[in-house]
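1. my questions concern the predicted model and sequence given below.
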Amino acid sequence: RADSGITDLASTKGKKLGFADPDSTSGYLIPNVSLPADIGAPIAEFYSETGFGGGHENLVLGVLDGTWDVGTTFGSGQGEFSEGYTSGNLRIMVDKGLLDMDDLVEVWQSPIIPNGPLMVSNKLPAETKAQVTAFFKALPETDFECFDAFTAGGYTNFVDAGQPLYQTIIDARKSVIGG
């Protein structure tokens, strides 16, 4: 919170850190593996307590009500912080009237996290996979309103992506679950 006295990452030492959800890439996985390098210590040693806030929106509300001193959530990092960025949980909460960004201070941003992929089952016929892929890639031009709603706004298109784009996420997940 802006009134907490926390102004930067160093000033979060000894505080209670809330993660959004154990299954969240942005709200747990990436902070869990990236934050230690930036704080110079294991999370369990740097923070007095950690836990989960029950999802991104609930975690932010928990920071606002003092349950957590620091919390993880997702935002695009593009555009204005004061508006909750162009997309993500912060922007959704601002747009719903649940959050005034002046009540928060940003103390850390993770490395870039690619958006989750849209996938098609390999069990489908090649023609069906091609049709589904073509539909989504054309959506920004064929029905921008639908595309904008589907992506929660602020995006321009879909692009082809393969495993290399997600390798950091794969490696981070393996470091948490083993294997």
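-> Thanks, I have the structure now.

2. all contacts plus neighbour counts: C-alpha atoms, from now on.
-> Will do.

3. mind listing what the most centrally placed residue in the chain touches?
-> In the chain, the residue lying closest to the centroid (C-alpha atoms, centre = their mean) is residue 74, at 2.9 Å. Counting by C-alpha atoms under 8 Å, 6 or more residues apart in numbering, residue 74 touches 26-27, 56, 88-90.

4. switch the cut-off to 6 Å
-> 26, 88-89 (C-alpha atoms under 6 Å, 6 or more residues apart in numbering).

5. want to try TSV for the residues you listed, with distance to residue 133 and secondary structure as columns?
-> Converted to TSV, the contacts of residue 74 look like this (distance: C-alpha to C-alpha, whole Å; DSSP: H, G, I helix; E, B strand; the rest coil):
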residue	distance to residue 133	secondary structure
26	26	helix
88	24	strand
89	27	helix
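
6. nearest to residue 16, of those residues?
-> Closest to residue 16 out of the contacts of residue 74 is residue 26 (18.1 Å), distances taken as C-alpha to C-alpha.

7. count of residues packed around that closest one?
-> Residue 26 has 25 neighbouring residues, counting by other C-alpha atoms under 10 Å.

8. and the contacts of the lengthiest helix in the chain?
-> Counting by DSSP state H, the longest helix found in the chain is helix 126-142. Helix 126-142 is contacted from outside by 147, 157-158, using C-alpha under 6 Å, 6+ apart.

9. roughly how far is stretch 115-129 from the heart of the chain?
-> Stretch 115-129 has its C-alpha centroid displaced from the chain centroid by 24 Å (C-alpha atoms, centre = their mean, to the nearest Å).

10. how long is that stretch from one end to the other?
-> 20 Å (C-alpha to C-alpha, to the nearest Å).

11. what do you get for stretch 45-64?
-> Terminal residues of stretch 45-64 lie 24 Å apart, using C-alpha to C-alpha.

12. just the element for residue 44, please.
-> Assigned by DSSP states H and E, residue 44 falls within helix 43-46.

13. putting a second one here so we can go through both:
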Amino acid sequence: MLPAFAAFAAPASAAPAACDRPARLHFSFSPQGNLQDNPALLQPLLTELSDVLHIPVESVSLPSYGAVIEGLLSGSVDIAKLGPASYTSVHQSDDTITPFATLSAEADLFSALPTAYYSLLIVRQQSNLSIESLKGKKLALVDPDSTSGALIPLKLFSRKINAPLTAYFSRVGYSGTHQQSVLSVAAREVDAAFVSSSTLTTVIREGRIRRDEMRVLWKSDPIPRDPFVFRGHLCPDIRQKIQKVFFSPGNPRVAAALAAQSSEKFVPVSDRDYKIIRDLQESDRGPAN
């Protein structure tokens, strides 16, 4: 009787927290502003998850990076595809949110690395602008929680020019999506923009602009690709089954979702893969805004 009594008498804090077993799961993603944002492209994957978990798995389109972060923190989003900086931001608020997979993508026009991409500073080809002559011009960033469209420019490019972006450029604004930043440069609404190499590749391949319309003035070091994450409070068997589906070679539904994302497979990731991003966010060295 003693062990049972001891367990009964233990403080409530000693008892393991109950895990979440929702009646349905919600999947969302940070909006990039291209056709790959179409939730229908991942529907085969969500259908497979639903069949394996025996509960509905629904896609939820949200308007901003921040809205997806808030969804994860509030529990209204259970699984998400985030930008690296969005992941490290949400992990700082809730360290149970866990990255488990990323896409091994086909090589884009600016990167031969399957699990990395770049931040690019782009201008119109015919503008004759250089980094030096951009001083006093108009710049588009993407979203405050974007990695290649905000964090990298604010932290790293500002060190290159030895000035905050807001001091170097006459106007710095957020377009909302990478695609909109590209199109704003093409339409001469801004002089330059920082965008992801993968999105610029997509916009070119979709025929929205020609490759020879844009010129790259600056390219960052490789950035780890977007992680898929889940809430750590989901019950362990749910989390294990989610990972099993993602890492199911030969599964036709998973293969269809990968093909729609111009990718070859999912590869495992962990929090340590995004340390470089966290270090940038936490660094106070050099101009940051």
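-> Arrived safely. Worth saying up front: this structure is predicted, and the values here are computed from it rather than measured.

14. please state their TM-score.
-> After superposition, the two chains reach a TM-score (TM-score structural alignment, normalised by the length of the first structure) of 0.78; 159 aligned residues with a C-alpha RMSD of 2.1 Å.

15. the residue nearest to the centre of the first structure -> the second structure?
-> When the second structure is aligned by TM-score structural alignment, residue 74 of the first structure is paired with residue 196.

16. got it, and residue 41 of the first structure?
-> Per TM-score structural alignment, residue 41 of the first structure is aligned with residue 163.

17. for burial, what's the neighbour tally of that match?
-> Residues near residue 163 of the second structure, counting by other C-alpha under 10 Å: 17.

18. that one belongs to a strand?
-> No - counting by DSSP: H, G, I helix; E, B strand; the rest coil, residue 163 of the second structure is not part of a strand but coil.

19. ok so, going back, okay, now the nearest residue to the match of residue 74 of the first structure once chain neighbours are set aside: neighbour count?
-> Nearest residue to residue 196 of the second structure in three dimensions, chain neighbours excluded: residue 119, at 4.8 Å (C-alpha to C-alpha, 6 or more residues apart in numbering). If you count neighbours by other C-alpha under 10 Å, residue 119 of the second structure ends up with 26.

20. surely residue 119 of the second structure is in contact with residue 220?
-> Yes - using C-alpha atoms under 6 Å, residue 119 of the second structure is in contact with residue 220, at 5.3 Å.

21. in the stretch 151-289 of the second structure, which spans are strands?
-> With strands called from DSSP state E, counting those that start in this stretch, the stretch 151-289 of the second structure shows them at 171-174, 192-196, 214-219, 223-224, 227-230, 263-268.

22. okay, those, which one's buried deepest?
-> By mean neighbour count, with neighbours taken as mean count of other C-alpha atoms under 10 Å, strand 192-196 ranks first of the strands of the stretch 151-289 of the second structure at a mean of 29.

23. mind listing the helices in the second structure by residue range?
-> 2-9, 43-53, 65-74, 84-93, 152, 158-161, 165-168, 178-186, 197-205, 236-246, 252-260, 275-282.

24. check the mean deviation of stretch 164-174 of the first structure from the second structure.
-> Following the fit onto the second structure, the mean deviation recorded for stretch 164-174 of the first structure is 2.4 Å by mean C-alpha distance after the TM-score superposition for the first structure.

25. mind listing what's buried in that stretch?
-> 166, 169, 172-173 (16 or more other C-alpha atoms under 10 Å).

26. report the distance from that stretch to the chain centre.
-> That offset, for stretch 164-174 of the first structure, works out to 15 Å (C-alpha atoms, centre = their mean).

27. any idea what residue 163 of the first structure aligns with in the second structure?
-> With TM-score structural alignment as the criterion, residue 163 of the first structure pairs with residue 271.

28. any idea how many residues pack against its match?
-> Using other C-alpha under 10 Å as the criterion, the residues surrounding residue 271 of the second structure number 16.

29. for it, give me its contacts.
-> With contacts taken as C-alpha under 6 Å, 6+ apart, residue 271 of the second structure has no neighbouring residues.

30. one more pass at 7 Å, please.
-> Each residue near residue 271 of the second structure by C-alpha atoms under 7 Å, 6 or more residues apart in numbering is listed here: residue 99.

31. onto which residues of the first structure does the lengthiest strand in the second structure map?
-> In the second structure, taking DSSP state E as the definition, the longest strand is strand 98-105. Across the first structure, nothing matches strand 98-105 of the second structure (TM-score structural alignment).

32. closest one to residue 86 of the second structure among the strands of the stretch 151-289 of the second structure?
-> strand 227-230 (9.6 Å).

33. for the closest one, packing partners?
-> Applying 3 or more C-alpha pairs under 7 Å, 6 or more residues apart in numbering; DSSP states H and E, one finds that strand 227-230 of the second structure makes contact with strand 79-81, strand 98-105.

34. how close does that strand sit to the first structure?
-> Mean for strand 227-230 of the second structure is 1.7 Å (mean C-alpha distance after the TM-score superposition for the first structure).

35. residue range for that strand in the first structure?
-> With TM-score structural alignment as the criterion, strand 227-230 of the second structure aligns to 117-120.

36. cool, stretch 57-71 of the second structure as well?
-> Counting by TM-score structural alignment, stretch 57-71 of the second structure sits on no residues of the first structure.

37. now the end-to-end length of that stretch.
-> By C-alpha to C-alpha, one end of stretch 57-71 of the second structure lies 15 Å from the other end.

38. who's in contact with the match of strand 227-230 of the second structure?
-> Residues outside stretch 117-120 of the first structure that contact it (C-alpha under 7 Å, 6+ apart) are residue 129.

39. cutoff 8 Å now
-> 129, 132, 161.

40. which residues does the residue nearest to residue 196 of the second structure contact?
-> Contact analysis of residue 119 of the second structure by C-alpha under 8 Å, 6+ apart lists 147-149, 152-153, 194-197, 219-221, 223.
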